[in-house]
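Q: Pasting the sequence and the predicted model now:
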Amino acid sequence: MAIHVLLVDDHIVVLEGLKKLLEMDKELQVVDMVSDPSTLADVIAQLQPDIILMDIQMKGYNGLLLTKELLKSNKELVIIMLSGYNDDAYLQGAYNAGARSFVAKDQPPQELIATIKSVYEGSSVFPSFVEGQVDFLLTSKEQEVLQWLATGKSNIEISEALEISKRTVEHHITSLMRKLHVDNRMQIVMKAMEDGLLK
């Protein structure tokens, strides 16, 4: 089954180019292209895409603020920020807004496709040049999941406590393992204790 991708950019030429690029891979399907962000919430509700690939700066719209608003109303959304500027400030902004990844438009096509697939599988992917900065920056939701993991709760119990899906809990646990460089949930807790991440 193909990964359904929704493209959001205020430049039609960019949208068309991205669509052709992504659909060269049979595992990806572009379900729609949005050039007017004011319609985005309705399109998402209707199509329920697996991945939203959104430009960080659009005419009259800030992609970072839009990402925060969308995630506030629907925690299950998976958003990748796209930018023409490979800038640390934008990357940090994308991370803080809750995006799963930040991709510069000048990155090779295969890197973009690989990022989409990794994010779909539950990873939080950021460029290697900032790995050192991102490693110990846990999102507020990851911190909450971490606290519950430390009490020995199961994924289902954590999902009920935080009112998010079991799949989203699994995504957060995968992200925690990547950031803490460990292989399982027990090691997450042990490493978090060593690093003073548990309250």
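A: Yep, that arrived. Numbers count the residues shown, from 1 in each chain.
Q: contacts, neighbours, all on C-alpha from now
A: Will do.
Q: Quick one: residues in contact with the longest helix anywhere in the chain.
A: Ranked by residue count and defined by DSSP state H, the top helix of the chain is helix 166-180. Residues outside helix 166-180 that contact it (CA atoms under 8 Å, 6 or more residues apart in numbering): 76, 121-124, 134-136, 138, 141-142, 145-146, 155-156, 158-159, 183-185, 188, 191-192.
Q: next one: stretch 120-132
A: Everything outside stretch 120-132 that qualifies as a contact, by CA under 8 Å, 6+ apart, is 3, 50-51, 78, 88, 91, 100-103, 115, 118-119, 134, 170-172, 174-175, 178.
Q: Which ones among these map onto helices?
A: Per DSSP H, the subset of those in helices is 88, 91, 115, 118-119, 134, 170-172, 174-175, 178.
Q: outside of the one helix or strand residue 81 maps to, which residues touch it?
A: Residue 81 belongs to strand 79-83 when assigned by DSSP states H and E. Strand 79-83 is contacted by residues 51-57, 63, 67, 94, 98-105, 116 when judged by CA under 8 Å, 6+ apart.
Q: one step back: can I get the buried part of the contacts of stretch 120-132 as one PyMOL selection?
A: Listed next is the PyMOL selection for buried residues among these, using 16 or more other CA atoms under 10 Å:
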select buried, resi 3+50+51+78+91+100+101+102+103+115+119+134+170+171+172+174+175+178
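Q: Could you tell me which residues make contact with the spatially most central residue of the chain?
A: Centroid check for the chain by CA atoms, centre = their mean gives residue 100 as the closest residue, at 1.6 Å. Counting by CA under 8 Å, 6+ apart, residue 100 touches 78-81, 119, 123-126.
Q: Kindly reformat the residues you listed as JSON lines and extend each row with distance to residue 7.
A: What follows is the contacts of residue 100, written out as JSON lines (distance: CA to CA, whole Å):
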{"residue": "78", "distance to residue 7": "12"}
{"residue": "79", "distance to residue 7": "10"}
{"residue": "80", "distance to residue 7": "10"}
{"residue": "81", "distance to residue 7": "10"}
{"residue": "119", "distance to residue 7": "15"}
{"residue": "123", "distance to residue 7": "20"}
{"residue": "124", "distance to residue 7": "19"}
{"residue": "125", "distance to residue 7": "18"}
{"residue": "126", "distance to residue 7": "19"}
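Q: put this beside the first:
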Amino acid sequence: MIKVIIADDSVIVRSGLKDIIEQDSEIEVIGLATNGNEALDLCEKNQPDLILMDIKMPVCDGVEGTKLIKDKYSSVKVIIVTTFDDDSYINDALKNGADGYVLKDISDEDLIRTIKNTINGFSTVPGKIFHNFIVKNLTNNKSLNSIGCPYAGNLTTREKEIIKLIVDGKDNREIAKNLYLVEGTVRNMVHTILSKLKLKDRTQLAVYAIKNDIA
């Protein structure tokens, strides 16, 4: 069972999100908070797996709330859920450790899928936003800048197609749909690409692609 806390200052939004995600028998909402501080308190009491966190909240907003929670409970996943499609908010939330970012007009099905994907270790950020975040932080992050290009010649055409879709923010399911592949095949190919390039995760892969003009 995936244990979720919802942090949003709107009663209607909290209730609506709870109703949506509890349609899935594998997800349980174990707490509701009106700001980041309350979400932190609930983490201490209830040990959630994931928090759906609004950005615009009084007292302690989602950006600061994410930092507080990640500093103390690094294993807890945080997905920012907001109406604000704004790079500055997104950058701050991601820098503070947010694992994903979705807009409130996301479909019920996609929200549930996002929660499960995040629990399984996949970051979910809209493609343009993910690309912009990587580009903006390339010059300021030594660990990102250390990613070189010693293995580019080993990539196949299909692997490069997958990399481009990862940079666009696509998850495995979306990549499979775009390339007419089975999702399991895409998952295996992503693992192969990471191993071939000696990279740790999809973020490093996106950095590699942008630095080396694959994306």
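A: Cool, got the structure. These numbers come from a predicted model, not from an experiment.
Q: Structure 1: strands as residue ranges?
A: Here structure 1 has its strands, by DSSP state E, at 3-8, 28-34, 51-55, 57-58, 61-62, 79-83, 101-104.
Q: After superposing, tell me the mean distance of the second one to structure 2.
A: It stands for strand 28-34 of structure 1. Averaged over the aligned pairs, strand 28-34 of structure 1 sits 1.2 Å from structure 2 after superposition, using mean CA distance after the TM-score superposition for structure 1.
Q: And the third one, by the same measure?
A: Following superposition, strand 51-55 of structure 1 is found to deviate from structure 2 by 0.6 Å on average (mean CA distance after the TM-score superposition for structure 1).
Q: chain center to stretch 78-96 of structure 1: distance?
A: Offset of stretch 78-96 of structure 1 from its chain centre (CA atoms, centre = their mean, to the nearest Å): 10 Å.
Q: how long is that stretch from one end to the other?
A: 14 Å (CA to CA, to the nearest Å).
Q: again, but for stretch 35-54 of structure 2
A: Stretch 35-54 of structure 2 end-to-end distance (CA to CA) = 8 Å.
Q: do stretch 94-101 of structure 1 as well
A: 7 Å.
Q: for stretch 115-130 of structure 2, same thing?
A: End-to-end distance (CA to CA), stretch 115-130 of structure 2: 18 Å.
Q: And stretch 47-58 of structure 2, by the same measure?
A: 23 Å.
Q: if we look at it, which residues are touching it?
A: So stretch 47-58 of structure 2 is in contact with 2-9, 30, 34-36, 39, 61-63, 66, 75-82, 89, 115, 119, going by CA under 8 Å, 6+ apart.
Q: go again using 7 Å as the cut-off
A: 2-9, 35, 61-63, 76-82 (CA atoms under 7 Å, 6 or more residues apart in numbering).
Q: between the strands of structure 1, which gets nearest to residue 18 of structure 1?
A: strand 3-8 (7.9 Å; CA to CA).
Q: Format the strands of structure 1 as CSV; extra columns: distance to residue 14 of structure 1.
A: CSV is the format used below for the strands of structure 1 (distance: least, CA to CA, whole Å):
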stretch, distance to residue 14 of structure 1
strand 3-8, 10
strand 28-34, 10
strand 51-55, 10
strand 57-58, 12
strand 61-62, 17
strand 79-83, 11
strand 101-104, 13
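Q: For residue 21 of structure 1, which of those strands is the nearest?
A: strand 28-34 (9.9 Å).
Q: Now do the buried residues in that closest one.
A: 28-30, 32-34.
Q: Pull the most distant pair out of those.
A: 28 and 34 (17.1 Å).
Q: got the ones in helices among the contacts of stretch 120-132 of structure 1 as a markdown table, with distance to residue 17 of structure 1 columns?
A: Converted to a markdown table, those look like this (distance: CA to CA, whole Å):
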| residue | distance to residue 17 of structure 1 |
| --- | --- |
| 88 | 25 |
| 91 | 23 |
| 115 | 17 |
| 118 | 22 |
| 119 | 21 |
| 134 | 30 |
| 170 | 33 |
| 171 | 30 |
| 172 | 32 |
| 174 | 32 |
| 175 | 30 |
| 178 | 32 |
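Q: what's the closest of the residues you listed to residue 15 of structure 1?
A: Nearest to residue 15 of structure 1 among these, with distances taken as CA to CA, is residue 115, at 17.8 Å.
Q: how much space is there between the closest one and residue 127 of structure 1?
A: Taken as CA to CA, the span from residue 115 of structure 1 to residue 127 of structure 1 is 10 Å.
Q: One more: residue 36 of structure 1?
A: Taken as CA to CA, the span from residue 36 of structure 1 to residue 127 of structure 1 is 28 Å.
Q: And for residue 82 of structure 1?
A: 12 Å.
Q: neighbour count winner among those two?
A: residue 82 (26 against 15; other CA atoms under 10 Å).
Q: any idea what sits nearest that one, other than its immediate chain neighbours?
A: Nearest non-adjacent residue to residue 82 of structure 1, counting by CA to CA, 6 or more residues apart in numbering: residue 55, 4.5 Å away.
Q: Just give me the match in structure 2 for that neighbour.
A: Aligning on TM-score structural alignment places residue 55 of structure 1 opposite residue 54 in structure 2.
Q: Count the residues that sit near its match.
A: The burial count for residue 54 of structure 2: 31, using other CA under 10 Å.
Q: do residue 41 of structure 2 as well
A: Going by other CA under 10 Å, the residues that sit close to residue 41 of structure 2 add up to 13.
Q: what do we get in structure 1 for it?
A: With TM-score structural alignment as the criterion, the equivalent of residue 41 of structure 2 in structure 1 is residue 42.
Q: Much appreciated, bye for now.
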